[in-house]
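A.B. asks: Structure for the following, please:
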Amino acid sequence: MNSLKRATQFMRPYKAMVLLGLVTTVLPVIMELMVPRLLQYVVDQGIRAQNMANIYWGAGLMFGAALLGAVATLGQGVARAQLSQGIAFDMRYLLFGHIQSLSYADLDRLQTGQLMTRISSDVDTVRMFSSAGLALLIRALLMVIGSMIMLFVTDWELASIMLVLLAVMALLLRSLLSRAQPLFAVVQQKAAALNTIVQENLAGVRVVKAYVRERFEIDRFNVGNVDYRDQNIRVGRLMALALPSLALLTNLGIVSIIWWGGTSVINDRLSVGELIAFNNYLMIGMAPLLLLSNILMMVS
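C.D. replies: The predicted structure follows:
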């Protein structure tokens, strides 16, 4: 979670943008969580009751919630852009100043590629996280928590089944993350080594040409390039397990809802609108976990 720690430290001068970002992140979540409940109202009190007034009223509220959420999301984009660029600017300035203050011993010990990676790739990682990752992380957590609350409000028995599925998904994500973190660390090392090769070659390109060492340098770069590619492939193969596994669990949840919820509707313990709302809350709660897997990899 190094990116998270770095980002939060540099957010202090931008408290207004942070506050605006939080408000415009929470508001769309609230609006989205209202929609399934409004849909339940339209189905039960409007369609099944054959009451057009309730249908119009519910549809109008759904449109209003969607519009308010869209406006808040627009404000969130503005806040994220200003916040992320400000953080990246401050980090680049401080990092470059720190490099200038390094001792000769530190400069001999550190590779040029490592320093270039720190001031470019690492700063970009923090910028992307503060721009999109942090807002999406907060949104995903709120969506999961909010949907679970609404699931229990709708029907606690069905919600208990979903809670088990969410726990399994969380354990799966934790397992993937623990296996992926060391691989991502190696990717960063390979990237730094590749940057060092390129920088050293460009700095001494005249010497390379003078001694006709082009083929040696090409082979040297190719070795580093292959290592970097292979390590990224290893990470990609591991991450490829996340989406189908989580999608399978989500589909199992839908099947459980259809089976258990359908029986409850037939026995008049649950209304059709409640079943539809429950299914929507399930999708709202499950989808952020797919997003969380990518965000956690971003900040690891």
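A.B. asks: make it CA atoms for all contacts and neighbour counts henceforth
C.D. replies: OK.
A.B. asks: in the stretch 51-200 of the chain, which spans are strands?
C.D. replies: Counting by DSSP state E, counting those that start in this stretch, the stretch 51-200 of the chain has no strands to list.
A.B. asks: Do you have the helices of it handy? List them.
C.D. replies: Ranges of helices in the stretch 51-200 of the chain, per DSSP state H, counting those that start in this stretch, are 52-100, 104-109, 112-117, 123-128, 134-154, 156-203.
A.B. asks: Show residues contacting the fourth one.
C.D. replies: Judged by Cα atoms under 8 Å, 6 or more residues apart in numbering, the contacts made with helix 123-128 from elsewhere in the structure are 3, 4, 6, 7, 84, 85, 87, 88, 91, 92, 298, 299.
A.B. asks: Next up, the contacts around the fourth one.
C.D. replies: Looking back up the chat, that one is residue 7. 87, 126, 127, 129, 130.
A.B. asks: Got a ChimeraX select line for the buried ones in the residues you listed?
C.D. replies: Buried residues among those (16 or more other Cα atoms under 10 Å), as a ChimeraX selection:
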select :87,126,127,129,130
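A.B. asks: Now for the contacts of residue 7: which two are most distant?
C.D. replies: The span of the contacts of residue 7, defined through Cα to Cα, is set by 87 and 129 at 10.6 Å.
A.B. asks: one step back: can I get the helices of the stretch 51-200 of the chain in CSV including distance to residue 217?
C.D. replies: Conversion of the helices of the stretch 51-200 of the chain to CSV gives the following (distance: least, Cα to Cα, whole Å):
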stretch, distance to residue 217
helix 52-100, 27
helix 104-109, 22
helix 112-117, 16
helix 123-128, 28
helix 134-154, 41
helix 156-203, 7
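A.B. asks: The structure of the following sequence is requested for comparison with the preceding one:
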Amino acid sequence: MIRILKNLKPYKWLVLSVFACVFIESMANLYLPTLMSDIVDKGVVVGNKPYIWKMGGLMLFISAIGALASIAASYFSSGAAMGFGRDLRRKVFVHVLDFSLQEFDQVGTASLITRTTNDITQLQQVVIMLFRMVASAPIMFIGGLIMALSKDAKLSLILVATMPILAGSVLLIMSKAIPLFRTVQKRLDRLNLVLRENLTGVRVIRAFNREKHEQARLQNANKDLTDVSIKVNKVMAFMMPIMMLVMNLTVVAVVWIGGIRIDHGAMQIGDLMAYVQYIMQIMFALIMASMMFIMIPRASVSAHRINEVLDMKPVVFSEGNETADRKRGTLEFEHVTFRYPGAEEPALSDISFKAHPGEVTAIIGGTGSGKTTLVNLILRFFDATSGTIRINGVDIRKCTLEDVRSRIGYVPQKSLLFSGTISDNLRFGKEDATQAEIEHAARIAQADDFIKQMKDGYESIISQGGTNLSGGQKQRLSIARALVRKPDIYIFDDCFSALDYKTDRDLRAALKEETKQATVIVVAQRVSTVMDADRIIVLDQGKIAGIGTHRELLATNAVYQEIVASQFREDEIA
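C.D. replies: Alright, predicted model coming up:
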């Protein structure tokens, strides 16, 4: 929690202003009972009306100062807390952007969303309370105690009996509540996960008539969160009644014993009235402290979860600052092996090959053969367990992540577009691309025709996830986005599957001319996609089963022959 609060450093002057305002407010509140005591003893009892008016006016003035200080404290504390939350969200988001896929898998996307929103909101609320109460509660407690002792020290022995009861009750309740707060946040993660899956997978859910099943999943997750929330609130519900009971019994005891002391002439009426006010202030200071005890445990859980993300060091990070510009467009794998964390067997074993500019290198294999893993290693979503990957002759681990990825034009298997215009999406990899460049890339990708048929052309709006486009249109825009970048290496990860035969043929012909200065990596499952490649790498269970042209592999490689036989008739193979 203390580590998180260090993010308040940029707002130190606001924080100091809050404490100054709270101090003024507290001192004003402590002075008012003494003024009231003087009015009763020196004005009301003796009938001195001018004194009553004089001290009454002073009370109004002190009250106004306290009110203004309270308003200023609220203003300053809100500004600091909101700025703190904004900065912390940005810090978490920027840190998460550096995560490899391994960290995302470890924490979970739903949990990261919860930590960036709900957990930081919890901290913001606590920060506001801390500003007001950390300064106010001690001042009111200590100041009230001093003022009460100055009025009647013997009467203060009542506090000696009641305060241990109060403190013990709070500690007992919090010992039960803190573990429950941790469970609340975990259940909230689970609810967010289920809700996110339902929203992103709504088409699949409806297609398979699984609405009732998913409703039941959401209800179960919601019920789990509700149950633990009710449980923690039941525990916390005991706190306020206990505190109010102890406070009221203390006041009754003070009035009873104070009345006896007034009857014996050991105390004045005004002093008793002021004493009751100070007792109330002391008890309210304890109540404020207990409110902090309600919020701090949950906030400490949130702080721990945020620190957990900030402390997480990406497995993939820049080890050097070399620039991959020695041999433009070359890609080399040298005895590369990769094993996913916790996996018994490696996903890729001893992969070695070279790809050069002007060549098309195709990677083919069955499901689970390691094609996507190989692409992830090129993009440094993961780092190889052993072996070396070189781009342009430089080990990618000696380059910055930005430099490596800036030299790659990646078209993913699942086309992903962002909300905004078509132009915005095509400029995603090159923000300064001209209109002529994006139109040229769209023509190569066979997307220009359908874009111009849209109402606003290149300024047409794409909805979230590209849901207002067909699968083939999204694939062509994804290809155009990579072409705009003009990278050294193109990676087409099984991204031609939604295209019809004519569009596929025209696109390949246009791509061949456009990418002749770059290295092209094509990942596919269909033989028709890779037949014309200069080099075909056949993967089988994470190992290279063969490298060669279509004709060479068809004549000598059993794994490739099996793939071809599963997709073509005998007369077509011949």
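A.B. asks: Drop the TM-score for these two in here.
C.D. replies: Overlay of the two chains. TM-score (TM-score structural alignment, normalised by the length of the first structure): 0.95; 297 aligned residues with a Cα RMSD of 1.4 Å.
A.B. asks: that older thread, most tightly surrounded among the helices of the stretch 51-200 of the first structure?
C.D. replies: For the helices of the stretch 51-200 of the first structure, the largest average neighbour count (mean count of other Cα atoms under 10 Å) is found in helix 123-128, namely a mean of 22.
A.B. asks: pretty sure residue 286 of the first structure is touching residue 146, no?
C.D. replies: No - using Cα atoms under 8 Å, residue 286 of the first structure is not in contact with residue 146; the gap is 11.6 Å.
A.B. asks: closest to residue 265 of the first structure among the contacts of helix 123-128 of the first structure?
C.D. replies: The shortest approach to residue 265 of the first structure among the contacts of helix 123-128 of the first structure belongs to residue 298, at 42.7 Å (Cα to Cα).
A.B. asks: In the second structure, what residue corresponds to the closest one?
C.D. replies: Taking TM-score structural alignment, residue 298 of the first structure has residue 295 as its aligned residue in the second structure.
A.B. asks: Repeat that for residue 122 of the first structure.
C.D. replies: Using TM-score structural alignment, the partner of residue 122 of the first structure in the second structure is residue 119.
A.B. asks: What of residue 79 of the first structure?
C.D. replies: Aligned counterpart of residue 79 of the first structure in the second structure: residue 76 (TM-score structural alignment).
A.B. asks: Contacts only, for its match.
C.D. replies: Here residue 76 of the second structure is in contact with 14, 15, 17, 18 (criterion: Cα under 8 Å, 6+ apart).
A.B. asks: now do residue 275 of the second structure
C.D. replies: Neighbours of residue 275 of the second structure in contact, by Cα under 8 Å, 6+ apart: 33, 147, 148, 151, 152.
A.B. asks: could you redo the last one with a cut-off of 7 Å?
C.D. replies: By Cα atoms under 7 Å, 6 or more residues apart in numbering, the residues touching residue 275 of the second structure are 148, 151.
A.B. asks: and it, that one's in a strand?
C.D. replies: No - with DSSP: H, G, I helix; E, B strand; the rest coil as the criterion, residue 275 of the second structure is located in helix rather than a strand.
A.B. asks: corresponding residue for it in the first structure?
C.D. replies: For residue 275 of the second structure, the residue aligned by TM-score structural alignment is residue 278.
A.B. asks: mind checking how far its match is from residue 290 of the first structure?
C.D. replies: Between residue 278 of the first structure and residue 290 of the first structure the computed distance is 19 Å (Cα to Cα, to the nearest Å).
A.B. asks: go on, residue 245 of the first structure?
C.D. replies: Where residue 290 of the first structure is concerned, residue 245 of the first structure sits at a distance of 10 Å (Cα to Cα).
A.B. asks: what do you get for residue 158 of the first structure?
C.D. replies: Per Cα to Cα, residue 158 of the first structure is found 22 Å from residue 290 of the first structure.
A.B. asks: Could you do residue 176 of the first structure as well?
C.D. replies: Distance from residue 176 of the first structure to residue 290 of the first structure, by Cα to Cα: 12 Å.
A.B. asks: what do you get for residue 147 of the first structure?
C.D. replies: Distance from residue 147 of the first structure to residue 290 of the first structure, by Cα to Cα: 15 Å.
A.B. asks: what's the matching residue for residue 139 of the second structure over in the first structure?
C.D. replies: Using TM-score structural alignment as the criterion, residue 139 of the second structure maps onto residue 142 of the first structure.
A.B. asks: and the closest residue to its match other than its chain neighbours, what element?
C.D. replies: Of all residues not flanking residue 142 of the first structure in the chain, residue 29 sits nearest, at 7.1 Å (Cα to Cα, 6 or more residues apart in numbering). With elements taken from DSSP states H and E, the one containing residue 29 of the first structure is helix 15-41.
A.B. asks: matching residues in the second structure for that helix?
C.D. replies: Using TM-score structural alignment, helix 15-41 of the first structure lines up with residues 12-38 of the second structure.
A.B. asks: what's the answer for stretch 184-193 of the first structure, then?
C.D. replies: With TM-score structural alignment as the criterion, stretch 184-193 of the first structure aligns to 181-190.
A.B. asks: so how far does that stretch sit from its counterpart in the first structure?
C.D. replies: Superposing on the first structure and averaging over aligned pairs (mean Cα distance after the TM-score superposition for the first structure), stretch 181-190 of the second structure comes out at 0.7 Å.
A.B. asks: to the chain's geometric centre, what's the distance from that stretch?
C.D. replies: 15 Å (Cα atoms, centre = their mean, to the nearest Å).
A.B. asks: before we move on, what about stretch 61-78 of the second structure?
C.D. replies: With Cα atoms, centre = their mean, you get 35 Å for stretch 61-78 of the second structure.
A.B. asks: do stretch 149-161 of the first structure as well
C.D. replies: For stretch 149-161 of the first structure - counting by Cα atoms, centre = their mean - the centre lies 26 Å from the chain centre.
A.B. asks: Tell me which residues are up against that stretch.
C.D. replies: Applying Cα under 7 Å, 6+ apart, the set of residues contacting stretch 149-161 of the first structure from outside is 257, 274, 278, 281.
A.B. asks: residues contacting the closest residue in space to residue 553 of the second structure that isn't next to it in sequence?
C.D. replies: Closest residue in space to residue 553 of the second structure, ignoring its immediate chain neighbours: residue 560 at 6.3 Å, by Cα to Cα, 6+ apart. Contact partners of residue 560 of the second structure, counting by Cα under 7 Å, 6+ apart, are 538, 553, 554.
A.B. asks: so residue 560 of the second structure is in which element?
C.D. replies: Element membership for residue 560 of the second structure, per DSSP H and E: helix 558-567.
A.B. asks: Which part of the first structure matches that helix?
C.D. replies: Helix 558-567 of the second structure corresponds to no residues in the first structure, going by TM-score structural alignment.
A.B. asks: buried stuff in the following helix or strand past that helix?
C.D. replies: Towards the C-terminus, the helix or strand next in line after helix 558-567 of the second structure, according to DSSP H and E, is helix 570-573. Buried residues in helix 570-573 of the second structure, counted by 16+ other Cα under 10 Å: none are found.
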